[in-house]
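Trainee: Based on what follows, work out the 3D shape:
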Amino acid sequence: MNEYEWLYARTRQGRERGPAPARALLDALGTPDARFGSLRVVGTNGKGSVCAMLEAGLLAADIRTGRFTSPHLTHFEERVRVNGREISAAQTAEFVAWAQQHAPEAAFFDLSLGLAAQVFAASGVQTAIMEAGVGGVSDATQALRNVRALLLTNVALDHTATLGPTTAQIARDKASAALPGVPLLTTATAEALEVVAQVAHDHGAPLYTPHSHPALFALPHLPTLSGPHQETNARLALAALRLLGSEQASSERVLDAALKASWPARLERFAVQGRSVLLDGAHNPAAAAALALAVPHADVLLFGSLARKDSAATLNALKSVAAVRVFTHPAPPVAGEPQADLQVLADLYGGLITEDARVAFRQALSLTPAGGTLLVAGSLYLAGTLRPLLLAMRDASPTD
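Mentor: Just a heads-up that it's a prediction; the model follows:
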């Protein structure tokens, strides 16, 4: 078993949830999280995009920056970056060797967080962007010290078995990550915002929203990332840069850099064999609804999901986008991860079943007319499986 197989086998199953185990691990590492400031990013969707924009802005401000995100698309080291560069496989291997001896019972996410904190401290990171895994107060990132701001993107139904079956319960878990005196910025709306506002008041956390501070959340121009939902994500990222940065960190140049950030598999476009392929990681009903607004029509939909997700509801949000559908399986890193029942999806919505994702992609591409559009969605694991193939197959551009 290599270091990655060992890491991926450290699932949460049978292990304690919450920040306490992560705090114990960080203490065992010498409390590296106390040596840099953290911007915590929580929410149902959009966390990764917000993190990418924050990173681009902070780097443009010449701030030594760390970024911790999940999941990865193609390889583990995507999760941990210092100044825009992924850590090395050797750093992962060294940490795993330590963990096998000193923290053999720790969970995968806690270990990933510990690795990130250790690398950030050793690399002299000034500000680290830390994406939560699941939830807020119940997430391992709640263990972090020296948190300078909490960013809450939005709240929708996802991970209901862990966070609760209602939007209000999920909002309370995420918002309860708030800390006294630490700014809480959010673009949540409606019922979720009401809960967030009450929790922020109870916790003594200053609350910033587009309604309360419109100038803070203003967009000088649209972001490079496509879709109306990315405009909302951009407002949150820019608000944090303006609120927390020095004059340099909130300059026009810095904000422009944030708005030009890229983030793979978020409505990422490829030209393949004279067709447009849109790759997106939408994996819950709210994300799928946002995707449908951004892409109201495609010729073919290639969809794959995991059993622990509400696959039918996610697909329902996309059913009007494409009349031709192909269903397949993602390839998650954890062996044996239950995947959605493709026959159930095909019976509900109609379509072809091809279990192997790469074969399914070629089939879906062949069903897409020349000049047409193929949309790939349903899972970041599916996006991660297919993205290397898309990079290899994409049509040459005039500059290639």
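
Trainee: Going by C-alpha atoms from here, please, whenever you check contacts or count neighbours.
Mentor: Will do.

Trainee: ok, now how distant is the residue nearest the centre of the chain from Leu73?
Mentor: When C-alpha atoms, centre = their mean is applied to the chain, the residue found nearest the centroid is Gly48 (3.5 Å). In this view, Gly48 and Leu73 are 12 Å apart by C-alpha to C-alpha, to the nearest Å.

Trainee: now do Ala106
Mentor: Taking C-alpha to C-alpha, one finds Ala106 at 23 Å from Leu73.

Trainee: now what about the longest helix seen in the chain, what contacts it?
Mentor: Ordering each helix of the chain by length in residues (DSSP state H) puts helix 228-244 first. Identification of contacts with helix 228-244 by C-alpha atoms under 8 Å, 6 or more residues apart in numbering yields 46, 49-51, 53-54, 57-58, 149, 151, 153, 185-187, 210, 216-219, 222-223, 249-250, 255, 258-259, 290, 293-294.

Trainee: this one next, for a side-by-side:
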Amino acid sequence: MFTTYKEALEWIHARLRLGIKPGLKRMEWMMERLGNPEARIKAVHIGGTNGKGSTVTFLRSILQAGGYTVGTFTSPYIEQFNERISVNGKSISDEDLLKLANIIRPLADELEETELGGPTEFEVITAMSFYYFAEVNKVDIVLFEVGLGGRFDSTNIIQPIASIITNIGLDHTNILGNSYEEIAFEKAGIIKEKTPIFTAAKHPGARRVIEEQAEKRQAPLYRLNQEFSITAHRTLANGEMYTLTTEFQIMEQLEISMLGKHQTENAALAVVAAQYLTQNGSIVVTEQAIRSGLKHAYWPGRFEIVSENPLIIIDGAHNDEGITALVDELSTRYADRSLHIVFAALKDKKLDQMISKLDQIASQISFVSFDFPRAAEAKDLFMISTSQNKIAVEDNWGDYLDEVIKSIEPNSVLVITGSLYFISEVKPYLFKFSKNTIISL
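Mentor: Next up is the predicted model:
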């Protein structure tokens, strides 16, 4: 039995050694022992490659504005581990996390002795979230973000009232497949019988797979640029504005405070899902709640301006699609400024295209390593780059950032990007700077 939060967290993290073990049998085994708490939760399931966390945030904010108590299960975390299990944006307490760890630990030990083997870190956290929302802190609705893929993801034992699949990209190809179609098939595994599915998938092959799986399961399907569409997009100084047309309503001049045209698509998914669920009586949200929720939605580490003077942006662009969105946004907003990009990544990503796109816009690009089992070495990233102004930082990235921030020119932008695991280390580090300088922390 754990007696402290620190002990519980160390046990959870130690399970990373088990790696990724796709499949639902271990989750089903644990849930049966716990009396199937996942069956007592009203849930929305959110999968896809990019934009899952942002879509969760938009929908949570809309539902909160409508008066609901909303649980969320997300990954990875940016500032604190506890934020992975939250209620109305407030992270689970250390005390409750300790309680949950002591409930799940005996099951994990028992499971270890079976032919199924012990649960992974993600399976343990998922099991904790199910029990938490069903027994410890009951809420009106829970938004579950898929960890990896969908079909065999540990969250996929739920029976949601709606499922959402954001855009599909070539990520985790060593596990999910090498084509858009193969990856889409895994993502589409969250589609349930006669349960509505909302998607912003753009690749024709990926969309076709989702359409086929929705038809097979008789699931009502809502697709970006078909059943709902975005028009009249305008970039604002502190967000985006657009018109959303759905079969339920036309909403003009919707505003979001999260930056980037791609965020209008994530917001649109949240809105059309909320409209559908209101129509069928699962929830009730008004137009005012939708507008207010969108405007106040905030998700850390996604094109987030953490300092205005000097201008510092952090963005968890950890795959090709994410980098493309980042490059487009930087080119639109800061075409007249020099860009110093600091990049760190996981070594199992497709790095060549990501780095090539950053090379094209960076006045200077620096590659750093960080303390994570799958992190790429700075020198390896450096070798991929073709930039004439590249630097490999082999030692402490924190000391390097200190130097860079002190020397930023007035017309320059410092962009820190790459792995979300890296961003989760960088953002708290920036607390050391004056609060008069660093904002939005």
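
Trainee: What does the TM-score come to for these two?
Mentor: Put the two chains on top of each other and the TM-score (TM-score structural alignment, normalised by the length of the first structure) is 0.92; 394 aligned residues with a C-alpha RMSD of 2.2 Å.

Trainee: Would you mind finding the match for Ala317 of the first structure in the second structure?
Mentor: The alignment partner of Ala317 of the first structure in the second structure, by TM-score structural alignment, is Lys357.

Trainee: so what's its match up against?
Mentor: Lys357 of the second structure neighbours (C-alpha under 8 Å, 6+ apart): 323-324, 327.

Trainee: What distance do you get for it to Glu321 of the second structure?
Mentor: Distance from Lys357 of the second structure to Glu321 of the second structure, by C-alpha to C-alpha: 11 Å.

Trainee: Next: Ser75 of the second structure.
Mentor: 18 Å.

Trainee: picking up where we left off before, Provide the aligned range in the second structure for the longest helix of the first structure.
Mentor: By TM-score structural alignment, helix 228-244 of the first structure lines up with residues 261-277 in the second structure.

Trainee: same question, stretch 149-167 of the first structure
Mentor: Taking TM-score structural alignment as the measure, the second structure aligns residues 162-180 with stretch 149-167 of the first structure.

Trainee: ok, and for the matching stretch, which residues are buried?
Mentor: 162-173, 176-177, 180 (16 or more other C-alpha atoms under 10 Å).

Trainee: circling back to that earlier point, the residue nearest to the residue nearest to the centre of the first structure when sequence neighbours are not counted and Leu193 of the first structure, how far apart?
Mentor: In this structure, Gly48 of the first structure finds its nearest non-sequential neighbour in Thr69, 6.5 Å apart by C-alpha to C-alpha, 6 or more residues apart in numbering. Computed as C-alpha to C-alpha, the Thr69 of the first structure to Leu193 of the first structure distance reads 24 Å.

Trainee: Same check on Leu113 of the first structure?
Mentor: Taking C-alpha to C-alpha, one finds Leu113 of the first structure at 28 Å from Leu193 of the first structure.

Trainee: more crowded one of those two?
Mentor: Leu113 (27 against 20; other C-alpha atoms under 10 Å).

Trainee: which residues touch that one?
Mentor: By C-alpha under 8 Å, 6+ apart, the residues touching Leu113 of the first structure are 22, 68, 140-141.

Trainee: Present those residues as TSV; the columns should include neighbour count.
Mentor: Below are these laid out as TSV (neighbours: other C-alpha atoms under 10 Å):
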residue	neighbour count
Ala22	26
Phe68	25
Ala140	23
Thr141	30
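
Trainee: Tell me the spacing between the equivalent of Asp139 of the first structure over in the second structure and Ile85 of the second structure.
Mentor: Matched by TM-score structural alignment, Asp139 of the first structure corresponds to Asp153 in the second structure. Going from Asp153 of the second structure to Ile85 of the second structure by C-alpha to C-alpha gives 17 Å.

Trainee: With Glu28 of the second structure instead?
Mentor: In terms of C-alpha to C-alpha, Glu28 of the second structure sits 20 Å off from Ile85 of the second structure.

Trainee: What of Glu409 of the second structure?
Mentor: Distance from Glu409 of the second structure to Ile85 of the second structure, by C-alpha to C-alpha: 40 Å.

Trainee: Tell me which stretches of the stretch 51-200 of the first structure form strands.
Mentor: 65-68, 80-82, 85-86, 127-131, 147-152, 184-186 (DSSP state E, counting those that start in this stretch).

Trainee: Please disregard the earlier target; I meant the stretch 301-441 of the second structure.
Mentor: Going by DSSP E, counting those that start in this stretch, the stretch 301-441 of the second structure shows strands at 304-308, 311-315, 338-344, 364-368, 390-393, 412-418.

Trainee: Show me what the first one packs onto, helices and strands only.
Mentor: Contacting strand 304-308 of the second structure under the criterion 3 or more C-alpha pairs under 8 Å, 6 or more residues apart in numbering; DSSP states H and E are the following elements: strand 311-315.

Trainee: So what's the residue count around Gln159 of the second structure?
Mentor: Around Gln159 of the second structure there are 21 residues (other C-alpha under 10 Å).

Trainee: Let me see the contact set for it.
Mentor: 39, 43, 192.

Trainee: Give me the aligned partner of the first one over in the first structure.
Mentor: The equivalent of Ala39 of the second structure in the first structure is Ala34 (alignment by TM-score structural alignment).

Trainee: State the three-state secondary structure for its match.
Mentor: When classified by DSSP: H, G, I helix; E, B strand; the rest coil, Ala34 of the first structure comes out as helix.

Trainee: That one: neighbour count?
Mentor: Ala34 of the first structure, neighbours per other C-alpha under 10 Å, totals 15.

Trainee: ok, now how distant is the residue opposite Ala192 of the first structure in the second structure once aligned from Glu182 of the second structure?
Mentor: When the second structure is aligned by TM-score structural alignment, Ala192 of the first structure is paired with Ala206. Taking C-alpha to C-alpha as the measure, Ala206 of the second structure falls 8 Å from Glu182 of the second structure.
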